[in-house]
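Engineer: need the 3D shape of this:
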Amino acid sequence: MNIFQLIARSIIRKSFHLSVWTIEQFYDIAVYEEKARQLDELPEGTLGKDIAACLKRNGLRLVPGYESHDLKHVLLGFKMTPVDEIRLQAFMLGNGNYTLPSFAIFIFGALFLPDLWRTFYKDYLDGRQARPVSSWTIEDYAHCNTAALRAAVFHYAPAKKQRITTAGIALVGAYTAITLGTLGMLYCLPFLFSSSMEDLVGAGFPFVGGAMMAGAGLMALSNLANGSRKVQVAADAHMHQ
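Structural biologist: All right, here's what the predicted structure looks like:
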């Protein structure tokens, strides 16, 4: 591992630790420590027990508001490290979790870790083949057997989809809008610092247009994710029956 890779990993590690620390300042940590203690009291082999053991092993605690995120680390076999956090987001994007935090974390990590792009792509493909789990919560699955849940997630045969669907077209359109809008904003950005009024006016309108285009793409992704999540909830309810 060269010096640039070491620096990139150090930046990511410090960024994630700072993010967790910032989140914790707005919550009563004692509540989440009690929740972790309750998970630790569950029988051996349950997902809740395994989550508590993983947190202990890594010297961590439940992140307020992101408890179910820790569930996915343990369930899917990703370590609780900054690098595996990026890998988890790649998996979840493939799994249909089109949320702004997921995109932001993945893009941040991918920019700093180009040496792992092949790994990220493989994780993305694995997510596409797995049962959708973005709606799974600790409250619903902590008491379930971890091995059985993993089998249900990874030994999953997704229904064959038509090559061209309305949702597929909308998804491609959303990604295209986000990409083109972001590129347009980046192209116009240097001109916004110009002292020339012509540059400011000429770049200002395209910049706003790019922002609107990217925002529309994000909204479309959010709507697609909400629709997908409703289907997942129905499938999860059926699996519990």
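
Engineer: use CA for all of it now, contacts and neighbours both
Structural biologist: Fine.

Engineer: contact partners of the host helix or strand of Leu93?
Structural biologist: Assessed by DSSP states H and E, Leu93 sits inside helix 82-94. In this structure, residues lying in contact with helix 82-94 by C-alpha atoms under 8 Å, 6 or more residues apart in numbering are 9, 12-13, 16, 73, 78-79, 102-103, 105-106, 109-110, 119-121, 123-128, 134.

Engineer: show me which residues of the helix or strand that that helix is followed by are buried.
Structural biologist: Remark: after helix 82-94, the chain's next helix or strand is helix 100-112, criterion DSSP H and E. Counting neighbours by 16 or more other C-alpha atoms under 10 Å, one finds that the buried residues in helix 100-112 are 102-103, 105-106, 109-110, 112.

Engineer: for the residue most central in space within the chain, which non-adjacent residue is closest in space?
Structural biologist: What sits nearest the mean C-alpha location of the chain, by C-alpha atoms, centre = their mean, is Ser102, with 3.0 Å. The shortest distance from Ser102 to any non-neighbouring residue, by C-alpha to C-alpha, 6 or more residues apart in numbering, is to Gln89 (5.7 Å).

Engineer: this one as well, want them side by side:
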Amino acid sequence: MNILQVIARRIIKTSFNLSVWTIEQFHDVDVYEQKIKDMKQLPNGTLGKDIANCLEEHKLRLVPNYESHDLKHVLLDFKMTPVDEIRMQAFMIGNGNYSIPSFAIFIFGALLLPDLWKKFYKDYINGKNSKPIKNWTIEDYAHCKTSSLRELVFNYSSENKTTFEMKNLIKFGSYLAIVLGTFGMIFCLPFLFSSNMADLVGAGFPFVGGAIIASAGLISLSNITKQTKLQTGNIASR
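Structural biologist: Okay, the predicted model is just below:
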């Protein structure tokens, strides 16, 4: 590496350390230390145990409210280095994590490390072709085998993608049903207090219909969530 590349990496590392230090000043870190101790008690090979070992090896601790960040480092096998931090953000953006912190970190790193743009692009494509994990949490997956989770994430077939897109479509329809049903109920509610029988009948049926539509949306959304967690849990426990 030339002197500019060395300086760029040091700037990134210093910036991350400063950001973590600032976050820790506003949180009770003892809570997160206890969480690491709990994960150390998990069986070898589980994601939680691997996260605890990784943090201990690098003399780090969980960042308050950013625990999933360390989960992704270990799950995706990105090292705790400035370069791999930017690579992971490239992967996550491709994976659908369109958040301000992800874009900010990636853009900051990409500007300082133009020599790695090809690698960042490859990580982006890998993230795009992998199972979405932006909502994964330590609480949900700490007990699962790391190797099985990696297989689940990286061996994401086109069939699974189609299923995922269909689930997203159903989820959107569920949210739409909840919103429209609730809106219909609210719209009809004032007429239910009318002394006019025509208003009561005219508003009563749409109110009941809105309640049924909203309830159906809630049930559908609940079933999708349960099925997703069950399928993931079954694969991860193999």
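
Engineer: quick one: TM-score?
Structural biologist: The TM-score (TM-score structural alignment, normalised by the length of the second structure) is 0.69; 173 aligned residues with a C-alpha RMSD of 1.9 Å.

Engineer: quick one, which of the contacts of helix 82-94 of the first structure are buried?
Structural biologist: 9, 12, 73, 78-79, 102-103, 105-106, 109-110, 120, 123-128, 134.

Engineer: report the distance from the longest helix belonging to the second structure to the chain centre.
Structural biologist: Among the segments of the second structure that qualify as a helix by DSSP state H, the longest is helix 197-236. How far helix 197-236 of the second structure lies from its chain's middle: 24 Å, per C-alpha atoms, centre = their mean, to the nearest Å.

Engineer: spit out the contact partners of Leu18 of the second structure.
Structural biologist: Counting by C-alpha under 8 Å, 6+ apart, Leu18 of the second structure touches no other residue.

Engineer: hang on, I meant Asp28 of the second structure
Structural biologist: So Asp28 of the second structure contacts nothing (C-alpha under 8 Å, 6+ apart).

Engineer: just to revisit the earlier point, please point out which parts of the longest helix of the second structure sit buried.
Structural biologist: Neighbour-count burial for helix 197-236 of the second structure flags 200, 203-204, 206-207, 210-218, 220-221, 224, 232-233, 236 (criterion: 16+ other C-alpha under 10 Å).

Engineer: how about stretch 37-52 of the second structure?
Structural biologist: For stretch 37-52 of the second structure, the neighbour count (16+ other C-alpha under 10 Å) marks 39-40, 42, 46-52 as buried.

Engineer: what about the helices in the first structure?
Structural biologist: Under the criterion DSSP H, the first structure carries helices at the ranges 3-24, 29-40, 47-57, 67-76, 82-94, 100-112, 117-129, 138-141, 146-154, 166-188, 197-240.

Engineer: angle of the longest helix of the second structure against helix 146-154?
Structural biologist: Helix 197-236 of the second structure and helix 146-154 meet at an angle of 120 degrees, taking axes from the mean of the first three to the mean of the last three C-alpha atoms, to 10 degrees as the criterion.

Engineer: circling back to that earlier point, what is the neighbour count of the residue nearest to Ser102 of the first structure?
Structural biologist: By other C-alpha atoms under 10 Å, the residues close to Gln89 of the first structure number 25.

Engineer: and it, how far from Cys144 of the first structure?
Structural biologist: According to C-alpha to C-alpha, to the nearest Å, Gln89 of the first structure and Cys144 of the first structure sit 24 Å apart.

Engineer: now do Phe4 of the first structure
Structural biologist: According to C-alpha to C-alpha, Phe4 of the first structure and Cys144 of the first structure sit 42 Å apart.

Engineer: which one's more surrounded, these two?
Structural biologist: Neighbour comparison, Phe4 of the first structure and Cys144: the larger count goes to Cys144, with 17 against 11 (by other C-alpha under 10 Å).

Engineer: got a list of what the residue nearest to the more buried one when sequence neighbours are not counted touches?
Structural biologist: With C-alpha to C-alpha, 6+ apart as the criterion, Cys144 of the first structure has its nearest non-adjacent residue at 5.3 Å, and that residue is Thr46. With contact taken as C-alpha under 8 Å, 6+ apart, Thr46 of the first structure is in contact with 142-146.

Engineer: from those residues, which is closest to Gly217 of the first structure?
Structural biologist: Ala142 (35.0 Å; C-alpha to C-alpha).

Engineer: from Lys49 of the first structure, how far off is that closest one?
Structural biologist: 8 Å.

Engineer: ok, Glu198 of the first structure next?
Structural biologist: Distance of Glu198 of the first structure to Lys49 of the first structure, given as C-alpha to C-alpha: 63 Å.

Engineer: likewise for Phe112 of the first structure?
Structural biologist: Separation of Phe112 of the first structure from Lys49 of the first structure (C-alpha to C-alpha): 34 Å.

Engineer: next one: Asp84 of the first structure
Structural biologist: Using C-alpha to C-alpha, Asp84 of the first structure is found at 21 Å from Lys49 of the first structure.
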